[in-house]
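Novice: Show me how the following folds:
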Amino acid sequence: MDIDYNTFRHFADSWGLLYLVVLFVGIVVFTFRPSGKKIAKDAANIPLKGDE
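Specialist: Reported below is the predicted structural model:
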């Protein structure tokens, strides 16, 4: 099978877009899940640890 530029571009336009949308939704769901609040708060306080 000979893959030329147009074939690759068509593949990237269709499946690449789907991949990026699924990745984006997964990141948003992972970030805003209920158990993520404590993890995010702990990560936000990392620079302040040791300033006592």
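Novice: C-alpha from now on. contacts and neighbour counts both.
Specialist: OK.
Novice: At which residues are the helices of this structure located?
Specialist: 5-11, 17-31, 36-44 (DSSP state H).
Novice: Centre of the chain to the first one, how far?
Specialist: Just to be clear, that refers to helix 5-11. Helix 5-11 sits 24 Å away from the centroid of its parent chain (C-alpha atoms, centre = their mean, to the nearest Å).
Novice: go on, the longest one?
Specialist: Centroid separation between helix 17-31 and its chain, computed with C-alpha atoms, centre = their mean, is 5 Å.
Novice: this one next, for a side-by-side:
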Amino acid sequence: MEDTYTIMRIFAGSWGLMFLLIAFLAVIVFTLRPGSRKVHRDTANIPFRHDDKPAADDTAAPAQLKEARQ
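Specialist: Purely as a prediction, here's the structure:
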């Protein structure tokens, strides 16, 4: 009977590699699927959603700073 390490190594070398390859290809296909451009652009613009004006000076007192949305 083979030890556990050898069995796991054989499994990872065959089926594990196959699973990781299929998972990688699935992520690529999901990312590049037709119609996903709008979703990706919306997600990429999340940090700029409420950015109405430039950031305030660092010299201003904390009580004087307001959010860009207000």
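Novice: TM-score for the pair, please.
Specialist: In this superposition the chains share a TM-score of 0.90, using TM-score structural alignment, normalised by the length of the first structure; 52 aligned residues with a C-alpha RMSD of 1.6 Å.
Novice: who wins for proximity to residue 51 of the first structure among the helices of the first structure?
Specialist: Residue 51 of the first structure lies closest to helix 36-44 among the helices of the first structure, at 14.2 Å (C-alpha to C-alpha).
Novice: Now do that closest one and helix 17-31, the angle between them.
Specialist: 80 degrees (axes from the mean of the first three to the mean of the last three C-alpha atoms, to 10 degrees).
Novice: what's the mean distance for helix 36-44 of the first structure versus the second structure?
Specialist: Comparison of helix 36-44 of the first structure with the second structure after fitting gives an average deviation of 0.4 Å (mean C-alpha distance after the TM-score superposition for the first structure).
Novice: which of the residues in that helix are buried?
Specialist: Neighbour-count burial for helix 36-44 of the first structure, counted by 16 or more other C-alpha atoms under 10 Å, picks out no residue.
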